[in-house]
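Q: sequence isn't available, so here's the structure alone:
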């Protein structure tokens, strides 16, 4: 009887074999290594896109200021509570003033300017809760609106936890302050030093291309230090929750004097001016290596964390005689 040989189909099945456990582990390890190599590149690409959007936001704000100046022959009112020639307590801010210049005229038209508390009045809650992409940097981690805002009426300020407002990451520099330098403070582009009158481009005698308009102060009023770590509340420079939450939402007082800090972000008047803390007067972003700043000529500049504070101060000052073209 002839020997029985397996059929061609059976032989084909016999010649097949699966991965061994060792081979499978090697394949998994290789895939893991490739993913580990790919993730940083993906994250860098995403951050590059977010930084570009942040740059575009600041450029849009700079151009809006120019359009405002062309229309009203002055820079926008920068502050909540400045009365100027009205003699009333209407609460205004640059974030509100340029709304028509960033295609948000309909939002401006909805504001109730007759209420005593202005933008912090219940009547304007629907307005200040609108989240505007032009006022936030996409690199900043967000968890929604700023819960708890300031009601300001008759020279008193009350922290109201039942109200909220949409955040803003961009601030006007009011001045640069450092008590270790002479003079200790230089005035920025939007201010006359006394908060008494509107300011025009002609006041920036150092030149618009040499003067900062907006800087990043991201994620305020959540106070952080270098590395995006929450700051110990025992080291806060703000004396009260009212002072802290007076800022941080786009329709409020989005300006502050810029201060230099120690590298750990715990003490001001140190060597660091970028990305050490967003605490009182801290210039801060979530971009690795520096932050974006709007320049008076409409351009946007990326300022490195290693910038010299003297050069940075010259960039903030509008009429101090120190011309700083590029950082």
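A: In hand now; what should we look at? Predicted model only: the values in this text are computed from it and were never measured.
Q: for the rest of this, base every contact and every neighbour count on C-alpha atoms.
A: Fine.
Q: contacts for stretch 73-88, please.
A: Outside stretch 73-88, the residues within contact range by CA atoms under 8 Å, 6 or more residues apart in numbering are 65, 68-69, 89-94, 97-98, 172, 190-191, 195-201, 252-255.
Q: just how off-centre is that stretch within its chain?
A: Offset of stretch 73-88 from its chain centre (CA atoms, centre = their mean, to the nearest Å): 23 Å.
Q: let me see the ranges of the strands in the protein.
A: Remark: strands assigned in the chain by DSSP state E are 146-153, 156-165, 170-177, 185-187, 212-216, 224-225, 229-230, 255-259, 290-295, 300-304.
Q: narrow the contacts of stretch 73-88 to those that are buried.
A: Buried subset of the contacts of stretch 73-88 (neighbour count, 16 or more other CA atoms under 10 Å): 65, 68-69, 89-94, 97-98, 172, 190-191, 195, 198-201, 252-255.
Q: just name the most buried of the strands of the chain.
A: strand 212-216 (a mean of 28; mean count of other CA atoms under 10 Å).
Q: other SSEs contacting it?
A: Judged by 3 or more CA pairs under 8 Å, 6 or more residues apart in numbering; DSSP states H and E, strand 212-216 is in contact with helix 21-72, strand 170-177, strand 290-295, helix 309-316.
Q: just name the most buried of the ones you listed.
A: Sorting the helices and strands packed on strand 212-216 by mean neighbours (by mean count of other CA under 10 Å), the first place falls to strand 170-177, with a mean of 26.
Q: list the contacts of that strand.
A: Taking contacts as CA under 8 Å, 6+ apart, the residues outside strand 170-177 that touch it are 58, 78, 135-136, 184-191, 212-218, 254-260, 313, 316-317.
Q: what's the answer for stretch 316-327, then?
A: Contacts to stretch 316-327, defined as CA under 8 Å, 6+ apart, come from residues 173, 175-176, 186-189, 203-207, 209-213, 301, 303-304, 307, 311-312, 314-315.
Q: hmm, 6 Å instead?
A: Applying CA atoms under 6 Å, 6 or more residues apart in numbering, the external contacts of stretch 316-327 come out as 186, 187, 188, 189, 204, 205, 206, 210, 211, 212, 314, 315.
Q: same question for stretch 122-137.
A: Residues from elsewhere that reach stretch 122-137, judged by CA under 6 Å, 6+ apart: 54, 57, 165, 166, 168, 169.
Q: below is structure B, check it against A:
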């Protein structure tokens, strides 16, 4: 006698599909969290390597790498390199560094640059956060060397605090004080060399190296006053990651590149401090939920929440304020 075979009824099939859907909905956030946790660990390692590279540079030159020197306003437009260029031999990029000519216009926007070919080929994976949704490459039309594709990084040097660190919880509401560029200060660890400042060493961190930030993140989009998503990081101007800014001698106000002054809280949005990529006071922001990773002067890496007290944030940016910081 032939037995009747039984299949799933439509109701049973729908129940199974619903159960699978619920399981996927439960598992997907956990998978995403695990992936982000892995990316955050990798980003922490990138910043740790940057911290160690800065210490190795310091061991060699007895100073930290400076970010800019005053530009030559003659027809040659000598505009200097960023601190990231100076760090190349200490992040396993000696081959590229050995080809760099320390002359010409590193911004490549006005004067000729003898480095356009090597910088167009230079890619340093450790300079990018794996969680960042921002583009890692951008094509720039240069003045004298055609179009060149340059790397954009997610890590930024800290030049100091707009206020004396640790002294105020008052947050600036001015988009860029007095001029379109904002205000440059030199109380941090990665500073220009000019008539107002000089290369500094770890000995200049009188607050203690564990109480001052050298490097942090700009690895996510900002939102402007109209709610538009904007790519506003300090490496985004001409020359991208390899240009240091103008290193001005005659004004507090200067355009900068690959460094920022702490003037606004972490992840500030709404337009404040986000005027342009070459402004001096671009806030810190991270693709990691809830805060940013920072590399301290002792080369350790910490996670600072967006809710950190603003006086602590400014205190960490100022190497010599003498403030006693709370827990962070």
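A: Noted; the coordinates are in hand. Worth saying up front: this structure is predicted, and the values here are computed from it rather than measured.
Q: returning to what we had before: out of the strands of the first structure, nearest to residue 108 of the first structure?
A: In terms of CA to CA, the element of the strands of the first structure nearest to residue 108 of the first structure is strand 156-165, at 15.4 Å.
Q: follow-up on the earlier one: which among the contacts of stretch 316-327 of the first structure gets closest to residue 108 of the first structure?
A: Nearest member of the contacts of stretch 316-327 of the first structure to residue 108 of the first structure, counting by CA to CA, is residue 189, at 24.3 Å.
Q: how much space is there between the nearest residue to the closest one once chain neighbours are set aside and residue 143 of the first structure?
A: Distances taken as CA to CA, 6 or more residues apart in numbering put residue 318 closest to residue 189 of the first structure, at 5.2 Å, once the chain neighbours are dropped. Distance of residue 318 of the first structure to residue 143 of the first structure, given as CA to CA, to the nearest Å: 36 Å.
Q: those two: which is more packed in?
A: residue 318 (29 against 8; other CA atoms under 10 Å).
Q: quick one: that one from residue 176 of the first structure, how far?
A: Going from residue 318 of the first structure to residue 176 of the first structure by CA to CA gives 10 Å.
Q: same check, this time on residue 81 of the first structure
A: Remark: distance between residue 81 of the first structure and residue 176 of the first structure (CA to CA) = 21 Å.
Q: same question for residue 166 of the first structure.
A: The value you get for residue 166 of the first structure to residue 176 of the first structure, if CA to CA is used, is 27 Å.
Q: check residue 206 of the first structure too.
A: From residue 206 of the first structure across to residue 176 of the first structure, the span is 15 Å (CA to CA).
Q: now swap in residue 71 of the first structure and tell me
A: Relative to residue 176 of the first structure, residue 71 of the first structure is positioned 29 Å away (CA to CA).
Q: circling back to that earlier point, okay, the strands of the first structure in CSV with distance to residue 50 of the first structure next?
A: Compiled in CSV, the strands of the first structure are given as follows (distance: least, CA to CA, whole Å):
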stretch, distance to residue 50 of the first structure
strand 146-153, 22
strand 156-165, 23
strand 170-177, 15
strand 185-187, 31
strand 212-216, 14
strand 224-225, 20
strand 229-230, 20
strand 255-259, 23
strand 290-295, 12
strand 300-304, 14
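Q: nearest residue to residue 53 of the second structure in space, ignoring adjacent ones along the chain?
A: Distances taken as CA to CA, 6+ apart put residue 90 closest to residue 53 of the second structure, at 5.1 Å, once the chain neighbours are dropped.
Q: what do we get in the first structure for that neighbour?
A: Counting by TM-score structural alignment, residue 90 of the second structure lines up with residue 101 in the first structure.
Q: these two touch, right, that match and residue 65?
A: No - Residue 101 of the first structure is beyond contact range of residue 65, at 7.8 Å (criterion: CA atoms under 6 Å).
Q: what touches both of those two?
A: Common contacts of residue 101 of the first structure and residue 65 (CA under 6 Å, 6+ apart): none found.
Q: returning to that earlier point: could the contacts of stretch 122-137 of the first structure be laid out in a markdown table, adding distance to residue 284 of the first structure?
A: Converted to a markdown table, the contacts of stretch 122-137 of the first structure look like this (distance: CA to CA, whole Å):
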| residue | distance to residue 284 of the first structure |
| --- | --- |
| 54 | 13 |
| 57 | 16 |
| 165 | 21 |
| 166 | 19 |
| 168 | 13 |
| 169 | 9 |
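Q: where in the first structure does stretch 38-49 of the second structure align, residue-wise?
A: Counting by TM-score structural alignment, stretch 38-49 of the second structure corresponds to residues 49-60.
Q: quick one: the matching stretch to the second structure mean distance?
A: For stretch 49-60 of the first structure, the mean deviation from the second structure after alignment is 0.5 Å (mean CA distance after the TM-score superposition for the first structure).
Q: what's the burial count for residue 105 of the first structure?
A: Residue 105 of the first structure has 14 neighbours, counted by other CA under 10 Å.
Q: just give me the neighbour total for the nearest residue to it once chain neighbours are set aside.
A: Spatial nearest neighbour of residue 105 of the first structure, excluding adjacent residues (CA to CA, 6+ apart): residue 99 at 5.7 Å. Neighbourhood size, residue 99 of the first structure [other CA under 10 Å]: 19.
Q: what about residue 99 of the first structure, distance to residue 65 of the first structure?
A: Using CA to CA, residue 99 of the first structure is found at 10 Å from residue 65 of the first structure.
Q: can you give me the end-to-end distance of stretch 291-310 of the second structure?
A: In stretch 291-310 of the second structure, first residue to last residue: 13 Å (CA to CA).
Q: what does it rub up against?
A: Residues outside stretch 291-310 of the second structure that contact it (CA under 6 Å, 6+ apart): 51-52, 169, 209-210, 212-216, 266, 286, 290.
Q: and the furthest pair within the residues you listed?
A: Pairwise distances across those peak at 31.8 Å for 52 and 169 (criterion: CA to CA).
Q: mind telling me what residue 79 of the first structure corresponds to in the second structure?
A: In the second structure, residue 79 of the first structure lands on residue 68 (TM-score structural alignment).
Q: ugh, wrong one, residue 173 of the first structure
A: Checking TM-score structural alignment: residue 173 of the first structure goes with residue 158.
Q: any idea how far residue 88 of the second structure is from the residue lying closest to residue 47 of the second structure once chain neighbours are set aside?
A: Closest residue to residue 47 of the second structure apart from its sequence neighbours, by CA to CA, 6+ apart: residue 295 at 6.1 Å. Distance of residue 295 of the second structure to residue 88 of the second structure, computed by CA to CA: 18 Å.
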